[in-house]
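Enquirer: for reference, the sequence and a predicted model appear below.
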Amino acid sequence: MQKNEKSLNILQLTLSFENGGRKEAIRNLAAGMQGAGHKVFLGCVSHLGADEIDLTVFEDTIVFDRQKLFDFAAAKKLALFCASHNIDLIHTHDAGSLFFSSLAKFSFNKTPPQIMTFHRSLNFETASFKNKLRNMFSLIVSEGVITVSNARGRDFIASNLIKPKRLQLINLSADINRFSFDLDARNRIRDGFAIKPTDIVCGAMGHFGLEKGIDVVIKGFADLQQRLGEEGKSVHLMILGKGNEQDTSRLEKLISDFKVEGVIFAGFHPDPESYFSAFDIFLHSPREENGATVLFEAMATGLPIVGSLIGGVPEAIVENETGLLVDSDTPKQLADAAHKIIVNNELRGAMGLEGFKRCYLNFTREHYFNRHVDFYREVLK
């Protein structure tokens, strides 16, 4: 914060604060702003979905407990909270929260300016005409929209009936201190799964639904192991994440059908950075993707990445410098790219280093919150 600039009181508003990339993005933003002397509050429209330890970066937290779309009592609660806490701006993180904030503004005219970050994958929040009408109402009383990739910015404009007053690109980020390579963590995690120091570990992370493409990664890994032959026994796939019973069973059946060895379901962990240090390469093959915080976290750890040509993924990865790009939902291409990196130690190291440099120079938490504060001040002029 520059001299003579007023500190800001910002309400981060989301449906809930459950685990996922959006939660990490909001936490990174709040932590950076808090460190710079601003006050950041968390508001959850329906429920909290988080533990107390997740809330330390916020000045205060409130759940509005909305029961229906037009819940005027909950909307009034939002208006009163903004007034009592001198909120300068409401930053919403989904179309539902934006509508809730818009309802408060339209009904009580006591809420400050509002903006939204478009986190969702393609067409998730504009699938029906009803969604488009809801968004149109919200955008009329809003001051701007942030997108986390150019691809999703174009999608947002194409999918809605009106254009926002302002459209700002702010890429996602990683906490480079948290995700720095940790040799002790690498050895601890590998020892826990009986993985030799010289073995190669391919890492992947995401929920088990079709959207994140964990099934594509498993199929690609099966192809990779087959072409490596006997050497494939020293290559492992470690998957961080979880899914419902149906999705988990689908992936387990896939492993059985393809007779894949060396696949480790490591589960969901609040400290994925420890596991990232155990990886040698990161595989990310979603069918839909907005911006993917996980890619910047992988780069911060110094991992080369194989990613899909979908959504904001190509904007994070520099082809042949920080990783390789393949068509979405193509296990063979994924295996080709992973094989090229795995068998070449020099290439693997060079890509990992370039990825770290790219993250350090462009996608740190400091870059992320400074770009937001600049946009907040532009809106508040």
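Expert: Cool, the structure landed.

Enquirer: CA atoms for contacts and neighbours, from now on please.
Expert: Fine.

Enquirer: which residues are contacting stretch 269-277?
Expert: 178-183, 185-186, 189, 203, 240-241, 297-298, 301 (C-alpha atoms under 8 Å, 6 or more residues apart in numbering).

Enquirer: same thing but 6 Å
Expert: The contact list for stretch 269-277 (C-alpha atoms under 6 Å, 6 or more residues apart in numbering) reads 179, 181-182, 185-186.

Enquirer: buried ones in it?
Expert: 272-277 (16 or more other C-alpha atoms under 10 Å).

Enquirer: mind listing the helices in the stretch 101-250 of the chain by residue range?
Expert: Per DSSP state H, counting those that start in this stretch, the stretch 101-250 of the chain carries helices over the ranges 129-140, 150-159, 183-192, 214-228, 245-257.

Enquirer: can you give me how far stretch 88-98 is from the chain middle?
Expert: Offset of stretch 88-98 from its chain centre (C-alpha atoms, centre = their mean, to the nearest Å): 17 Å.

Enquirer: end to end, how far does that stretch reach?
Expert: End-to-end span of stretch 88-98 (C-alpha to C-alpha, to the nearest Å): 16 Å.

Enquirer: now for residue 49, how many residues are close by?
Expert: 11 (other C-alpha atoms under 10 Å).

Enquirer: quick check: the gap between it and residue 14.
Expert: Residue 49 is 11 Å from residue 14, where distance means C-alpha to C-alpha.

Enquirer: ok, now residue 228?
Expert: 46 Å.

Enquirer: quick one: which of these two has more around it?
Expert: Counted by other C-alpha under 10 Å, residue 228 and residue 14 do not tie: residue 14 has more neighbours, with 28 against 14.

Enquirer: residue 306: what's it in contact with?
Expert: By C-alpha under 6 Å, 6+ apart, the residues touching residue 306 are 283, 323-325.

Enquirer: pick out whichever of those residues sits closest to residue 126.
Expert: Closest approach between the contacts of residue 306 and residue 126, by C-alpha to C-alpha: residue 325, at 27.9 Å.

Enquirer: this is the comparison structure:
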Amino acid sequence: MLNATRVTGSGQSARNAVNWPAPPPQVAPAATLPTPPVLPRIKVLHVITRFVAGAGGNTLLSAEGMDPERYEVWIAGVPGGDLWDRARAAGLRTVEIPGFRHTLTPMDLLVLWRLARLIRRERFTVVHTHSGKGGFLGRAAARLCRTPVVVHTFHGFSFHPYMSRRRRMAYRWLERATRRFTHGFLAVAPRVAEEAVEERLAPPGHVHVVPSAVDLGHIPERFDPVARRVLGVPREKALIGTVGRLDYQKAPWDFIRMAAAIRAVRPDTAFVVIGDGPLEDEARRLAAELDVDITFTGYRPDAAWLVAGLDVFVMTSLYEGLGRALTEALATGRPVVTTAVNGVPDLVEHGATGLLVPPADPEREAQAVGWLLDHPREAAEMGRQGRRRVRTSFDPQAMCAAVDACYRDLLGLPPLPGPSAIGPSRTQGAASGP
């Protein structure tokens, strides 16, 4: 089970060596007391590249869940995406920065200047960065403005084996260069934390693992026949599906080749792809070439609910910090087949909460899906165990409490008393700058 815990470390923060006394009880009802002064709130700026899907959803839940009496939270990032309106509706301050892109461009110097101007004007106490490019631009801007506390979350990595060597080296160098500007590091999974240390993106003993939570309130706990009817597939036919942006990372062509291999031996199987993206037209052409009938729904805001209508969920990503759609599928009790990349094996234990396969191997993916269809009892038990893991370890309140504990520790504030103080373990030391 994933817990909010430190990967490595030693020693203990002197400021937490003794317990700060809890406040005494009030001696009179609050309504009868004189009006107290308004205490200043801690201003936090989240800087993220694309404010969409996995990392964006995690960032939004982190920002929404902070106590508004103690925190004033802002989010800045690449313009566009479906989460900006939701953030504004939640009362968060938002800044869509013109010229900000998810890849390196000459405009980045202007973006850096705009970020620094925002940070200097608003005088943030904490700058919390996310994603590769948002991470090094946000941390560089915070350094220029001498921001007191800088935190970075590893959702995954901006470099991966499938990009050119030159680009991979450039992104790795930029992340390493901004490591010394960072006071605290978080990671969404133990293997992601381990890789960050191995790649020298964070020093040993300074990474907290905080599982990337999902909003469980709108996700069914088991198969939903209404979702199945919306997907238009009769219950007696096996339905295999995936959710995600149709881009290079998600490898939609592998899902289609897997579907073709399954249809060759199970012609009555149905397939659905939920999501859109730049490779949608290419994916449709490949499905037509391989003569496999796949339903492409396009973008669906209710994707997390529709997953409850699947018999098997498949994720074919080439790289993935943890996989938000995967976590949501497990929350519905769906049997899953997923590539064993980055932090995914921390969530999916082969044969217990799902099946793992190598990336870029449609034949192995088809064999794994076929095994689940041939063993419905074992598949259902894997789904139940996966649901139990997600619903006990990926609660947004626990994630926000862990983030709050990180901020408080770096600011020298004592932990909150009681259950609300849930956060990264202090048994092996407190986070601090390198």
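Expert: Right, received. Where do you want to start? No experiment lies behind these values; they were computed from the predicted model shown.

Enquirer: TM between them?
Expert: The TM-score (TM-score structural alignment, normalised by the length of structure 1) is 0.84; 363 aligned residues with a C-alpha RMSD of 2.9 Å.

Enquirer: which of the helices of the stretch 101-250 of structure 1 sits closest to residue 317 of structure 1?
Expert: helix 150-159 (13.8 Å).

Enquirer: roughly how far out does that closest one sit from the chain middle?
Expert: On C-alpha atoms, centre = their mean, the centre of helix 150-159 of structure 1 falls 17 Å from that of its chain.

Enquirer: stretch 57-71 of structure 2 too?
Expert: The answer for stretch 57-71 of structure 2 is 14 Å, by C-alpha atoms, centre = their mean.

Enquirer: report the buried residues of it.
Expert: Quick answer for stretch 57-71 of structure 2 (16+ other C-alpha under 10 Å): 57-66.

Enquirer: ok now do residue 232 of structure 1, which residues does it touch?
Expert: residue 225.

Enquirer: circling back: what's the farthest-apart pair in the buried residues of stretch 269-277 of structure 1?
Expert: Of all pairs in those, the most separated under C-alpha to C-alpha is 272 and 277 at 8.9 Å.

Enquirer: just the strands in the stretch 201-350 of structure 2 please.
Expert: 207-209, 239-243, 270-274, 294-298, 312-315, 336-339 (DSSP state E, counting those that start in this stretch).

Enquirer: now these as JSON lines including distance to residue 112 of structure 2?
Expert: Below are the strands of the stretch 201-350 of structure 2 laid out as JSON lines (distance: least, C-alpha to C-alpha, whole Å):
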{"stretch": "strand 207-209", "distance to residue 112 of structure 2": "26"}
{"stretch": "strand 239-243", "distance to residue 112 of structure 2": "33"}
{"stretch": "strand 270-274", "distance to residue 112 of structure 2": "35"}
{"stretch": "strand 294-298", "distance to residue 112 of structure 2": "34"}
{"stretch": "strand 312-315", "distance to residue 112 of structure 2": "35"}
{"stretch": "strand 336-339", "distance to residue 112 of structure 2": "36"}
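
Enquirer: closest to residue 396 of structure 2 out of these?
Expert: Here strand 207-209 is closest among these (C-alpha to C-alpha), at 14.2 Å.

Enquirer: what range in structure 1 does that closest one sit on?
Expert: The alignment of strand 207-209 of structure 2 onto structure 1 (TM-score structural alignment) covers residues 167-169.

Enquirer: from residue 334 of structure 1, how far out is the aligned partner of residue 303 of structure 2 in structure 1?
Expert: Using TM-score structural alignment, the equivalent of residue 303 of structure 2 in structure 1 is residue 272. The gap separating residue 272 of structure 1 from residue 334 of structure 1 is 23 Å, by C-alpha to C-alpha.

Enquirer: before we move on, what about residue 173 of structure 1?
Expert: Using C-alpha to C-alpha, residue 173 of structure 1 is found at 25 Å from residue 334 of structure 1.

Enquirer: what does residue 291 of structure 1 give?
Expert: 19 Å.

Enquirer: kindly report the same for residue 258 of structure 1.
Expert: As judged by C-alpha to C-alpha, residue 258 of structure 1 and residue 334 of structure 1 stand 16 Å apart.

Enquirer: so how far is stretch 197-210 of structure 2 from its chain's centroid?
Expert: Worked out by C-alpha atoms, centre = their mean, stretch 197-210 of structure 2 lies 17 Å from the chain centre.

Enquirer: what's the counterpart of residue 53 of structure 1 in structure 2?
Expert: Match for residue 53 of structure 1 (TM-score structural alignment): residue 86.

Enquirer: give me the element its match is part of.
Expert: Residue 86 of structure 2 is part of helix 84-89, with elements assigned from DSSP states H and E.
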